[in-house]
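Q: Attaching a predicted model along with its sequence, questions to come.
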Amino acid sequence: MTYDDQDYRRRNSLRLQGFDYSARRVYFVTIVVAERRNIFSDQRIAKATIDCLFELRRKLGFKLYRYCLMPDHFHALIGTGESKKPLGVICGSFKSISTRAYWKWYEGKLWQRQFFDHVVRNEQDFFETILYIKQNPVRKGLVNTPEEWPYTGVVDELQ
């Protein structure tokens, strides 16, 4: 496999400059598949990726309030309060272990290089984000109701 220089050039950070991502916060995270391929239409990869998410949650101790694995991207509402790891480490670890699982069936890059995050600012923002993640498969026309989508769920409840 070969890479051109574009794969290694410095990219502008999507992180807020000067923001403390190690603080205990809740984040809405989006991670996109490289070239927006519909790789998670393959049920083996979708299941393996979710298994990686649960294993990482167990190891790192972050809260997973809602997740949804779409054919070409992933959404999660993550609380870093219980974890000693900042958001970048959590997302980087998830991308790394899920890519290794993906390599059982395919070669190459699974994810785009960066991820997108939104700091959840208040309770209303939290519940609007939950609804957005839950409704994503319906909005995209993949199912009629959120309950029909097999790759979404709530793991931790807000206390």
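A: Here it is on my side, so go on. Numbers count the residues shown, from 1 in each chain.
Q: Going by C-alpha atoms from here, please, whenever you check contacts or count neighbours.
A: Noted.
Q: mind listing the strands for this protein?
A: With strands called from DSSP state E, the chain shows them at 26-32, 63-69, 73-79, 116-119, 152-153.
Q: Asp42: which of those is closest?
A: strand 63-69 (11.7 Å; C-alpha to C-alpha).
Q: got the contact list for the closest one?
A: 40, 46, 50, 57, 74-83, 130, 133-134, 136, 151-158 (C-alpha atoms under 8 Å, 6 or more residues apart in numbering).
Q: try 7 Å
A: Contacts to strand 63-69, defined as C-alpha atoms under 7 Å, 6 or more residues apart in numbering, come from residues 74-80, 82, 130, 133, 151-157.
Q: another one to put next to it:
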Amino acid sequence: MSSFDQYPQRKRHRLPAAVYATTEYEYYATICARHQGEPFRDPRLAKKVIESLLWTKEEYKWLLFCYCLMPDHVHFVCRLTDEDVKRINAGARGVQAEGVLDHLGRFKSYTTNQSWKLGLSGKLWQKSSYDRVLDLEHPFIEVVEYTLNNPVRKELVRVWEEWPYARIVDPWW
């Protein structure tokens, strides 16, 4: 036993980077606002965030199955496609395929910049996001329903279709 083995091992927050760069899986993400309060109640900022998410989908050729922008966070379900497989220099990790997390970083940076133009200061988003690769443990349709029904659970609307910031973008059926 080496001296390294006696120290507790920190649990990894993320799966290996390659998992986020494959077209084999659907991804679910939640990104929370950093600001106290609910910055996306401002319809100007909500519109910018949704426009940016849709731009990200087009730019990186995602299948964006659905999204729901809540007053203080955004949920979405997506999958990469073969149309936009890019390679990036990942430093010590070598050359890797660009993935969802790379795209999210650009999305967060751009929308933060847009929020400054509307009078907010500081970073718009928390540093990390909550994300999952969907599989049998996280069934696709259950995650889509959870995403879309978020405003119903929060009692903001009676049915998700009434919420102006929730939408099915790329139908899967």
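A: Cool, got the structure. Note that the structure is a prediction, hence the values are computed from the model and not measured.
Q: Make TSV from the strands of structure 1 and add mean neighbour count and distance to Val89 of structure 1 to it.
A: TSV is the format used below for the strands of structure 1 (neighbours: other C-alpha atoms under 10 Å; distance: least, C-alpha to C-alpha, whole Å):
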stretch	mean neighbour count	distance to Val89 of structure 1
strand 26-32	21	13
strand 63-69	22	14
strand 73-79	22	12
strand 116-119	16	13
strand 152-153	20	22
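Q: For those, give me CSV that also has distance to Gly141 of structure 1.
A: What follows is the strands of structure 1, written out as CSV (distance: least, C-alpha to C-alpha, whole Å):
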stretch, distance to Gly141 of structure 1
strand 26-32, 18
strand 63-69, 14
strand 73-79, 15
strand 116-119, 23
strand 152-153, 15
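Q: Which of those sits closest to Thr99 of structure 1?
A: Going by C-alpha to C-alpha, the one of those nearest Thr99 of structure 1 is strand 26-32, 12.5 Å.
Q: Just want the angle from that closest one to strand 73-79.
A: Strand 26-32 of structure 1 and strand 73-79 meet at an angle of 160 degrees, taking axes from the mean of the first three to the mean of the last three C-alpha atoms, to 10 degrees as the criterion.
Q: Looking at the strands of structure 1, which is nearest to Phe94 of structure 1?
A: Per C-alpha to C-alpha, nearest to Phe94 of structure 1 of the strands of structure 1: strand 26-32, 9.9 Å.
Q: Would you mind pulling up the elements that the closest one packs against?
A: strand 73-79, strand 116-119 (3 or more C-alpha pairs under 7 Å, 6 or more residues apart in numbering; DSSP states H and E).
Q: Relative to structure 2, and after superposing, what's the average distance for the first one?
A: Taking mean C-alpha distance after the TM-score superposition for structure 1, the mean distance separating strand 73-79 of structure 1 from the aligned residues in structure 2 is 0.4 Å.
Q: and the direction of that strand versus that of strand 63-69, what angle?
A: 170 degrees.
Q: In structure 2, which residue range corresponds to strand 73-79 of structure 1?
A: Under TM-score structural alignment, strand 73-79 of structure 1 corresponds to residues 73-79 of structure 2.
Q: Kindly report the same for the shortest one.
A: When structure 2 is aligned by TM-score structural alignment, the counterpart of strand 116-119 of structure 1 is residues 130-133.
Q: in the superposition, what's the average offset of that stretch relative to structure 1?
A: So stretch 130-133 of structure 2 averages 0.8 Å relative to structure 1 (mean C-alpha distance after the TM-score superposition for structure 1).
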